[in-house]
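Student: any chance you can model this:
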Amino acid sequence: MAPARSNILVLPGDGIGPEAMAEVDKIIAWTNAEGLTAIETDVDLVGGAAYDDHGQAISDAAMEKALAADAVLFGAVGGPKWDDVPYDARPEAGLLRLRKDLALFANLRPAICYPALASASSLKPELVEGLDILIVRELTGGVYFGEPKEVVTLENGEQRAVDTQVYTTHEIDRIARVAFELARTRSNQVCSMEKRNVMRSGVLWNKVVTATHADFQDVELSHMLADAGGMQLVRAPKQFDVIVTDNLFGDMLSDVAAMLTGSLGMLPSASLGAEDATTGKRKAMYEPVHGSAPDIAGQGKANPIAMVASFAMMLRYSLGMADLATQVETAIANVLDAGIRTGDIAGSGITPVSTSQMGDALLAEVQKVVAG
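Tutor: Alright, predicted model coming up:
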């Protein structure tokens, strides 16, 4: 049976984003040619590239494409070139608008340490080998979106900056449900992290997650203060399965977890919206965690693995192709087992390959895995 047609909006962005995205393009071209997928891609601008073209971090036309797409595949945005642009037009504003307008409230960030890379972690190999954590971060609420958000000048001439942490019962309940549902596909354990000892939003977070757990009694639930959670992530990370937390703490804790794996260049992410009541589908965007890395942009040094792994997450969560997603992920592990490395994960004594060479190796391995 022919695969269902899917429409993907590709937003390569800035820095190493276009370089990493080019390696995903190779895989999509091959899976389409082999009849494994029927992915139609449309490409547009985001971030600094969009600002240079039309003075906005993302255009209304690009947002319309994103809203109509089955999924968005996103590269990276930002760089020192745009440090002085107006705040509302900064490259990151394009990413925030995508998250807000698509109502992508659930950010999934896996932290997986491939056995071949255990020695590349900043922790002892025995602490991270076999690590497989999933951080579920609430993405559209909290301090990043709360109002008031302002810098005001006081009567005495001093300035005061205000950011507001705001959460409702509904926002907490729906992210907790995503975490519990995902835990059921893994090891059935969820740890909820907040700061209920000093933040009223943390008190509500703890209360609502506990109440929601009543519908998921088969899943083990624990609670931990977010600062203690950060400490435990670097002390004994394999104690965790699924971590659910708010926007601010999720941002920080997922970056801590990322470095346990040896490189930010290794980690994908998915941002999901609510299920459509009629189709059951979700708005979704997939992106690597590593950012735009402007210091190595254009040099062929970027690691495309996180971008390819983000494509695999898209196959699994948006296109209903879990088997092909697993095959792509297996190919990544096989390439690493073969000792093929970009510079960020090469280590001493290993000659690193370029971005395109890594992409070629990944495609060749996908072809082998698919062929059986």
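Student: contacts, neighbours, all on C-alpha from now
Tutor: Fine.
Student: next, the buried residues of stretch 299-318.
Tutor: 300-318 (16 or more other C-alpha atoms under 10 Å).
Student: repeat that for stretch 59-79.
Tutor: In stretch 59-79, counting by 16+ other C-alpha under 10 Å, buried: 59, 62-63, 65-67, 69-79.
Student: quick one, strands of the stretch 201-350 of the chain?
Tutor: According to DSSP state E, counting those that start in this stretch, the stretch 201-350 of the chain carries its strands in the segments 220-225, 242-245, 268-275, 282-288.
Student: out of those strands, which is closest to Asp84?
Tutor: Of all the strands of the stretch 201-350 of the chain, strand 282-288 sits nearest to Asp84, with 25.2 Å by C-alpha to C-alpha.
Student: mind giving me the packing neighbours of that closest one?
Tutor: strand 71-76, strand 268-275, helix 305-317 (3 or more C-alpha pairs under 8 Å, 6 or more residues apart in numbering; DSSP states H and E).
Student: now render these as a markdown table, adding distance to Arg109.
Tutor: Converted to a markdown table, these look like this (distance: least, C-alpha to C-alpha, whole Å):
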| stretch | distance to Arg109 |
| --- | --- |
| strand 71-76 | 15 |
| strand 268-275 | 5 |
| helix 305-317 | 10 |
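Student: of those, give the one that comes closest to Gly141.
Tutor: strand 268-275 (12.9 Å).
Student: centre of the chain to that closest one, how far?
Tutor: 9 Å (C-alpha atoms, centre = their mean, to the nearest Å).
Student: Glu129: what's it in contact with?
Tutor: Cys113, Tyr114, Pro115, Ala118 (C-alpha atoms under 8 Å, 6 or more residues apart in numbering).
Student: residue boundaries of the helices in the stretch 151-300 of the chain?
Tutor: 169-183, 200-212, 226-235, 247-260 (DSSP state H, counting those that start in this stretch).
Student: how about this one, so we can line them up?
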Amino acid sequence: MKYTVLALGGDGIGPEILKAGIDVANAIVEETDLELDISYDLIGGICWDEHQTFCQPKTVAAAQKTSAVLVGAVGGAKWDKLKIDVLPEERDGLMRLRKEMRAFFGMRPARYYPQLHNQTPYARGKVENSDLMVLREMCGGAMFAQPRGIKIEKNQRYAYDTAGYAETEIRQFAVCGFELARLRKNRLVSIDKSNVMESYRLWREVVQEVSNEYKDVEVKHLYADNCAFQIAMDPKKFDIVLACNFLGDLFSDLAGIISGGLGMLPSASLCGPPVGLTKGIYEPVHGSAPDLIGAGIANPIGMILSVGMMFNYSFGRKDLSNRIEHAVNQVLEAGCVTPDVGGTASTDEVTAKVVKEIQK
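Tutor: Below you'll find the predicted structure:
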């Protein structure tokens, strides 16, 4: 079976960690009937420098034809300062890719690693066995909605954004969340600010309507501020957190505390429900970290685990995904970790150890 993969290294440490992920992907398929056909292209600031766009139309077209897309990292201060009057997705190549692929179902897992406990702020006994998934709607809400802008009003600058969702957007996202809940622990928490915002009132109403079709899944609604407090205090009582684009961005980083660092966090943005084979974009949660370029110490684990998610959701090979996760756990057990999580290993050393564990 052949699967096509579009690999987009992006900016900063992106190309370095992308290489690590591809090394692991190639290692895991060596003794299987799978064949990976990997092509490469540009995205992000490096694409702007060459083509004056953050994501070329041909890249979007190629992504729409592939089985999956791997992304390293995008962005940096150099390009944040550009003054171009365009839509948000035209300022961010990854946002454009998600929007045009309709990769709306964001999955951001965070789990506790006992080997990295000292990298968390928790006392012993407070975080053990935590394993939660923040689900983030990726193609709507405040990140994309119009109108937005900055204008002069009463002799001063006035900035405004729109936080809006269509009922159909909320419904398709919620359905995917409930489907995933059935694959996990049959419980889900939906977060909002329905006490103060109309868009969140609709969010809560639609999620509750969808829950009526999933009587086997326990659903709770929490205000986002209260949920943030509860996750910080007792993360192990949560399994799935269902959030809009804006809140999902915040809560996925918050949940990452239990893993010991952002470098440990993978993510997937799927174009449909997490059942069967679904096209998706796979990337680590962390940023491009331009200060680490060429240092050889970027943490590859988030990228490697993102590759594992690709094998699970886009290739239907959960067995290979599990092998990647097991290999990562063995490497952590051996203490082979990068400086961001308390170690001294290089990117290449961690990657080589994971590959070696896979090949055992």
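Student: tm score of chain vs chain?
Tutor: The TM-score (TM-score structural alignment, normalised by the length of the second structure) is 0.95; 358 aligned residues with a C-alpha RMSD of 1.8 Å.
Student: and the spatially most central residue of the second structure, what is it in contact with?
Tutor: In the second structure, the C-alpha nearest the mean C-alpha coordinate belongs to Ser267, at 2.8 Å (C-alpha atoms, centre = their mean). Contact analysis of Ser267 of the second structure by C-alpha under 8 Å, 6+ apart lists Gly106, Met107, Arg108, Pro109, Tyr282, Glu283, Pro284, Val285, Gly302, Ser306, Met309.
Student: that one maps to what in the first structure?
Tutor: In the first structure, the residue equivalent to Ser267 of the second structure is Ser269, according to TM-score structural alignment.
Student: which strand or helix spans the residue nearest to that match when sequence neighbours are not counted?
Tutor: Closest residue in space to Ser269 of the first structure, ignoring its immediate chain neighbours: Arg109 at 4.7 Å, by C-alpha to C-alpha, 6 or more residues apart in numbering. Counting by DSSP states H and E, the element that carries Arg109 of the first structure is strand 106-112.
Student: how close does Gly157 of the first structure get to Glu150 of the first structure?
Tutor: 16 Å (C-alpha to C-alpha, to the nearest Å).
Student: and of the strands of the stretch 201-350 of the first structure, who's closest to Ala33 of the first structure?
Tutor: strand 282-288 (22.7 Å).
Student: for Val335 of the first structure, which of the helices of the stretch 151-300 of the first structure is the nearest?
Tutor: Nearest of the helices of the stretch 151-300 of the first structure (C-alpha to C-alpha): helix 247-260, 19.7 Å.
Student: so where is the closest one in the second structure?
Tutor: So helix 247-260 of the first structure sits over residues 245-258 in the second structure, by TM-score structural alignment.
Student: give me the contact list for the matching stretch.
Tutor: By C-alpha under 8 Å, 6+ apart, stretch 245-258 of the second structure touches 108-113, 120-121, 127, 130, 132, 134-143, 192, 224, 228, 231-232, 235, 242, 262, 264-265.
Student: circling back to that earlier point, of all the helices and strands packed on strand 282-288 of the first structure, which lies closest to Pro86 of the first structure?
Tutor: Of all those, strand 71-76 comes closest under C-alpha to C-alpha, at 19.2 Å.
Student: where in the second structure does that closest one align, residue-wise?
Tutor: So strand 71-76 of the first structure sits over residues 68-73 in the second structure, by TM-score structural alignment.
Student: what's the answer for stretch 41-57 of the first structure, then?
Tutor: Residue span in the second structure matched to stretch 41-57 of the first structure, by TM-score structural alignment: 38-54.
Student: list the buried residues for that stretch?
Tutor: Buried-residue list, stretch 38-54 of the second structure, by 16+ other C-alpha under 10 Å: Leu42, Ile43, Gly44, Gly45, Ile46, Cys47, Trp48, Thr53, Phe54.
Student: spit out the contact partners of the last one.
Tutor: Phe54 of the second structure makes contact with Ile43, Gly44, Gly45, Ile46, Cys47, Trp48, Glu90, Arg91, Asp92, Gly93 under the criterion C-alpha under 8 Å, 6+ apart.
Student: next, count neighbours for the last one.
Tutor: Meaning Gly93 of the second structure. Gly93 of the second structure has 26 neighbouring residues, counting by other C-alpha atoms under 10 Å.
Student: enumerate every residue touching it.
Tutor: Taking C-alpha under 8 Å, 6+ apart as the test, what Gly93 of the second structure contacts is Ile43, Gly44, Thr53, Phe54, Cys55, Val74.
Student: swap in Gly140 of the second structure?
Tutor: Gly164, Tyr165, Glu169, Asn245.
Student: tell me the counterpart of the first one in the first structure.
Tutor: Spelled out, it's Gly164 of the second structure. Matched by TM-score structural alignment, Gly164 of the second structure corresponds to Val166 in the first structure.
Student: before we move on, back to that, which of the helices and strands packed on strand 282-288 of the first structure sits closest to Arg200 of the first structure?
Tutor: Closest among those, using C-alpha to C-alpha: strand 268-275, at 25.9 Å.
Student: so what's the gap between the match of stretch 41-57 of the first structure and the chain middle?
Tutor: Taking mean C-alpha positions (C-alpha atoms, centre = their mean), stretch 38-54 of the second structure and its chain are 20 Å apart.
Student: so the longest strand along the second structure versus strand 280-284, what angle?
Tutor: What stands out as the longest strand in the second structure, according to DSSP state E, is strand 2-10. Strand 2-10 of the second structure and strand 280-284 are oriented at 40 degrees to each other (axes from the mean of the first three to the mean of the last three C-alpha atoms, to 10 degrees).
Student: mind listing residues that contact strand 2-10 of the second structure?
Tutor: So strand 2-10 of the second structure is contacted by 15-18, 34-47, 62-63, 66-75, 315 (C-alpha under 8 Å, 6+ apart).
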